[in-house]
Every structure is written in structure tokens, then in C-alpha cells.
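In: only geometry, no sequence info:
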């Protein structure tokens, strides 16, 4: 079963009928630095989604929120480091905006209503978080969270935290591009693949069109 082979769509968790709005507030492309750090559960899944977006140049899986001494997989898995599994997304602001990355984050990449978990992955290292690099990213994130809350497209309160980005630490080599390299792995087939499938279903015009 390949990355698009699963018939299951578990991306509907936390959602009710209705469409996520486009961001009413965004960063002007000329002022956008083109780097975002987001955490939404297992980084394999989040990475798999963002690698499919047109305008995304690279996605790196790693850690944010803790100290450099504990920025390794074994330590982070303890849930006591302050780190979250996160991805660093580098993108072309002329093709895709920070606000649109957030729309994908909330509507496809994970369930923003779960607290310190994503499905069976439990612990603060799997929390939903936006690590903002500057005041502009924080402003846009706050505005979009309020916008989707007002739109009533979630069936629970948003659990996503806004945290200042102190540093992003690149994860181990074997975590990079994991879903594409391991499409037959059960977790990828049943958790990551449906998210990618949902991305293509909801936003085909935003994808690289494989």
C-alpha cells in the first residue's frame, strides 16, 4: 500500500461540516521570511502533508520548545524535555502564504482540539503548537485561530498553543522524509497516508499534483 493507497480518511476527527475559511489576515509576501515551525503530533505525518504543497521548498522533522541538550528522539519521547515533535517548513511566499500553511495545519495536518496528544500518540511532545518566529507570525496565527473559532468548523475548543521560537533542532536522519521512504509501514499507511489523501481531496489546487 503506497502513501495514497489507504481508503481510510481519519482526517475528519475534530471537525464538523463546513469549510475552513481562507485567512483574512496574512503576512505580505514581500515581508514574509518563508520559514514556519509547526507541531501537530508525530512529525512523520505533518512532514508528509507539507511536502506535497506547491511552493514548499523543504520540510525538516525535528524538535522545538526545549533545550539543545535534550533535542534527540529518545529524550523527547520521555515527555519531560519541553520539546514537541515539530517540522520546519521553508516555502516561497510568492506561491504559498504563512496563513495558508496555517489553514492546512488546522484542517488537514492534525486535530487541533486534542490536548497533548494526537490519537494514540500521548504526551506533551505531541502537542499542537505554532512556534512563531516574530510578531507578524504571532499576529496572523492569533487572527486565524479566532477566525476558525468564529466559523464553528471544529467540534471542540482549539488546544493549539502559541510559543515563541527559541530554536529549531533538526531530527535524526532516519526521521527525514520518513513517510515517502516507508510507505508500507503500518503507521504511515493508516495515519499519514489518509492525511495526504485528504489534502489532495480538499485542496488539489494547492498541491504539487502528483
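Out: Great, that's in hand. Quick caveat, the model's predicted, so the values are computed rather than measured.

In: From here on, just use CA atoms for contacts and neighbour counts.
Out: OK.

In: Show me where the protein has its strands.
Out: With DSSP state E as the criterion, the chain has strands at 35-40, 56-64, 84-91, 117-118, 121-122, 128-132, 161-164, 168-170.

In: Just tell me which of the ones you listed ends up closest to residue 8.
Out: Between residue 8 and those, the tightest spacing by CA to CA is seen for strand 117-118, at 16.8 Å.

In: Centre of this structure to the edge, which residue is at the far end?
Out: residue 69 (24.2 Å; CA atoms, centre = their mean).

In: Export the strands of the chain as JSON lines, with columns for mean neighbour count and distance to residue 146.
Out: Below are the strands of the chain laid out as JSON lines (neighbours: other CA atoms under 10 Å; distance: least, CA to CA, whole Å):
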{"stretch": "strand 35-40", "mean neighbour count": "25", "distance to residue 146": "18"}
{"stretch": "strand 56-64", "mean neighbour count": "24", "distance to residue 146": "24"}
{"stretch": "strand 84-91", "mean neighbour count": "26", "distance to residue 146": "23"}
{"stretch": "strand 117-118", "mean neighbour count": "20", "distance to residue 146": "22"}
{"stretch": "strand 121-122", "mean neighbour count": "14", "distance to residue 146": "26"}
{"stretch": "strand 128-132", "mean neighbour count": "25", "distance to residue 146": "14"}
{"stretch": "strand 161-164", "mean neighbour count": "15", "distance to residue 146": "13"}
{"stretch": "strand 168-170", "mean neighbour count": "21", "distance to residue 146": "26"}
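
In: ok, second structure coming up, stack it against the first:
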């Protein structure tokens, strides 16, 4: 099995024949079967009480980790104001930022997405609201749906002290409101470098919408973004490969 092919085997696991059957049946996000294995349903959360102040900058970056990066990237690519969303690794070192190595769960890396956005169009606080509402389940410790291991942890990698304060305040706000059925396990990790993932991981949701893992676990997230945040949703995603080609 080649490196470019081996990542497919990781996603089979618990999905097995169920996922293949769903794909064969041609089910889409709005036809999601009742027996889906995905459990991280969308929740409607309050907006952050604290957010970054408005500034003059038109470009800012933020890094989010919430399980498999395919779905997290796919969600943010459909958010208005996002200029780019790149799948990658954060939390470990440069020499281990490689898919097969990260998949061992021993590198310290988390599958992550670096989001470049225009803060005059969408704030960091709003991106946090999207992240906690529809992109993942922040109560799952070191796992997300069918994927388990520290590389699938829920984590935020703030780019500066201001982002850290906003993230800490929002988690505290959600905990005080008992927004979830269990405690939020999202970690805030400082000083972590981000390393882009291999090209075959980029834009995966858009390029492989019928892939069983995407059908069951990730297309519903994009559908929930459109339903919960209609003013933020845009039909055409910002794609990494399109930006690289321009």
C-alpha cells in the first residue's frame, strides 16, 4: 500500500460495511440514516461574550483541532470571511509532521486546520462559535466519532495572547451555561507551530463527497453549518488547491 493510499485504511474501522452501504445507496447529508455512527450533533450556542476588538487588519490566522481534519477543513471552507483553510498538524515537531507518523498517536501532533480569515468579515470569536457548534464534539476526549487517539483531540492553538483570552473566556462561558451534556475537554495549547498536511489531504471533502467516511461523518457538519449559521454559510468553498494555482 502506497503512502497516498494508506490513509484510506485508517478511516474504515468501525464504519465497515455500513459506510459502504450508505455510499452505495447514494445518501446525502439531508438523507442521513438513523443508524449513522456519527454522534456529534450540531448544537446552537450563544455568541462569545468576549471577542477580539475590531481592527484594521484584513488577514488573521487561527488553528483548530477537532478530530479528522477533513471535516473541520470542509466546514471552515464554507464560512464567509474565511480566505483559506489548510489541513495539517500542530502540537509536535517538524520532523514528525507526516501523516503516517502522526497516525501513531505518539508525536504530540493533532490533526488541525489553519484558518486564514478577514476579521472585518468574521471574527475569531465567531469562528470559535462555529467550531464548538458544528465542526466537532468538544466533550470527546482524545477521539472524535470513530477515530481515537491523541491526534484527534479537541484543541485550540492561539496565534497570540488575545486569541488565547477569547478562547479561554468562551470555554468558561459555555461551561457556565452547561451548553453540553458533559465537560468540555478542549485544550488550549500555546506556542505550537503549524505544518501543512500532504497534498492528498487538502480539499478532501470537496474532492471526495461520496467517500463513505465523508458521507457519514463530515457532510452533515457542512449541512449543519448552513442550517445553524445561514448568514455565515457560502455555497462555494475556498479551496487550497485553487488558491495555490492562482
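Out: Arrived safely, thanks for sending. Predicted model, so just to flag it, every value in this text is computed and none were measured.

In: what range in structure 1 matches stretch 180-199 of structure 2?
Out: Mapped onto structure 1 using TM-score structural alignment, stretch 180-199 of structure 2 spans residues 154-173.

In: the longest helix in structure 2 is where?
Out: helix 161-176 (DSSP state H).

In: mean deviation of it from structure 1?
Out: Helix 161-176 of structure 2, aligned to structure 1 and superposed, deviates on average by 0.6 Å (mean CA distance after the TM-score superposition for structure 1).

In: quick revisit: and the gap between the residue farthest from the centre of structure 1 and residue 82 of structure 1?
Out: 11 Å (CA to CA, to the nearest Å).

In: re the thing from before, quick one: distance of the match of stretch 180-199 of structure 2 to the chain centre.
Out: Counting by CA atoms, centre = their mean, to the nearest Å, stretch 154-173 of structure 1 is centred 8 Å from the centre of its parent chain.

In: Same check on stretch 150-168 of structure 1?
Out: So, by CA atoms, centre = their mean, the centroid of stretch 150-168 of structure 1 is 11 Å from its chain's centroid.

In: now stretch 174-182 of structure 2
Out: Distance, stretch centre to chain centre, for stretch 174-182 of structure 2: 20 Å (CA atoms, centre = their mean).

In: Then stretch 172-183 of structure 2?
Out: Distance, centroid of stretch 172-183 of structure 2 to centroid of chain: 20 Å (CA atoms, centre = their mean).

In: ok, back up a step: give me the residues contacting the match of stretch 180-199 of structure 2.
Out: 14-16, 37, 60-65, 68, 71-73, 88, 112-115, 127-134, 138, 141, 145, 148-149 (CA atoms under 8 Å, 6 or more residues apart in numbering).

In: and if we set it to 7 Å?
Out: 14-16, 60-64, 71-72, 112-115, 128-133 (CA atoms under 7 Å, 6 or more residues apart in numbering).

In: same thing with stretch 101-111 of structure 2?
Out: Under CA under 7 Å, 6+ apart, the answer for stretch 101-111 of structure 2 is 65, 67-69, 88-92, 96, 149-153.

In: Identify the residue range in structure 1 corresponding to that stretch.
Out: Against structure 1, stretch 101-111 of structure 2 falls on residues 75-85 (TM-score structural alignment).

In: Show the end-to-end separation of the matching stretch, please.
Out: Start-to-end, stretch 75-85 of structure 1 (CA to CA) is 11 Å.

In: just stretch 166-186 of structure 2 next, same as before
Out: 14 Å.

In: Would you enumerate the residues in contact with the most centrally placed residue in structure 2?
Out: The residue lying closest to the centre of structure 2 (CA atoms, centre = their mean) is residue 72, at 2.0 Å. The contact partners of residue 72 of structure 2, taken as CA under 7 Å, 6+ apart, are 66, 113, 135.

In: Mind picking the one among those residues that's closest to residue 47 of structure 2?
Out: For the contacts of residue 72 of structure 2, the nearest to residue 47 of structure 2 is residue 135 (15.4 Å; CA to CA).

In: which one in structure 1 is aligned with that closest one?
Out: In structure 1, residue 135 of structure 2 lands on residue 109 (TM-score structural alignment).

In: same check, this time on residue 90 of structure 2
Out: Match for residue 90 of structure 2 (TM-score structural alignment): residue 64.

In: With residue 48 of structure 2 instead?
Out: Looks like residue 48 of structure 2 aligns to residue 23 there (TM-score structural alignment).

In: was I right about its match contacting residue 101?
Out: No - Residue 23 of structure 1 is beyond contact range of residue 101, at 9.8 Å (criterion: CA atoms under 7 Å).

In: any idea how far residue 168 of structure 2 lies from residue 153 of structure 2?
Out: Taking CA to CA, one finds residue 168 of structure 2 at 17 Å from residue 153 of structure 2.

In: Between those two, tell me which one has more neighbours.
Out: Ranked by neighbour count (other CA atoms under 10 Å), residue 168 of structure 2 and residue 153 place residue 153 first, with 27 against 16.

In: and the more buried one, what does it touch?
Out: Applying CA under 7 Å, 6+ apart, the residues near residue 153 of structure 2 are 65, 66, 67, 110, 141, 142, 143.

In: The same query, at a cut-off of 6 Å, please.
Out: Residues in contact with residue 153 of structure 2, defined by CA atoms under 6 Å, 6 or more residues apart in numbering, are 142, 143.

In: Residue 206 of structure 2 - how many residues pack around it?
Out: The number of residues packed near residue 206 of structure 2 is 18, by other CA under 10 Å.

In: cool, residue 109 of structure 1 as well?
Out: Residue 109 of structure 1: 28 surrounding residues under other CA under 10 Å.

In: Tell me the spatial nearest neighbour of it, not counting adjacent residues.
Out: residue 46 (5.5 Å; CA to CA, 6 or more residues apart in numbering).
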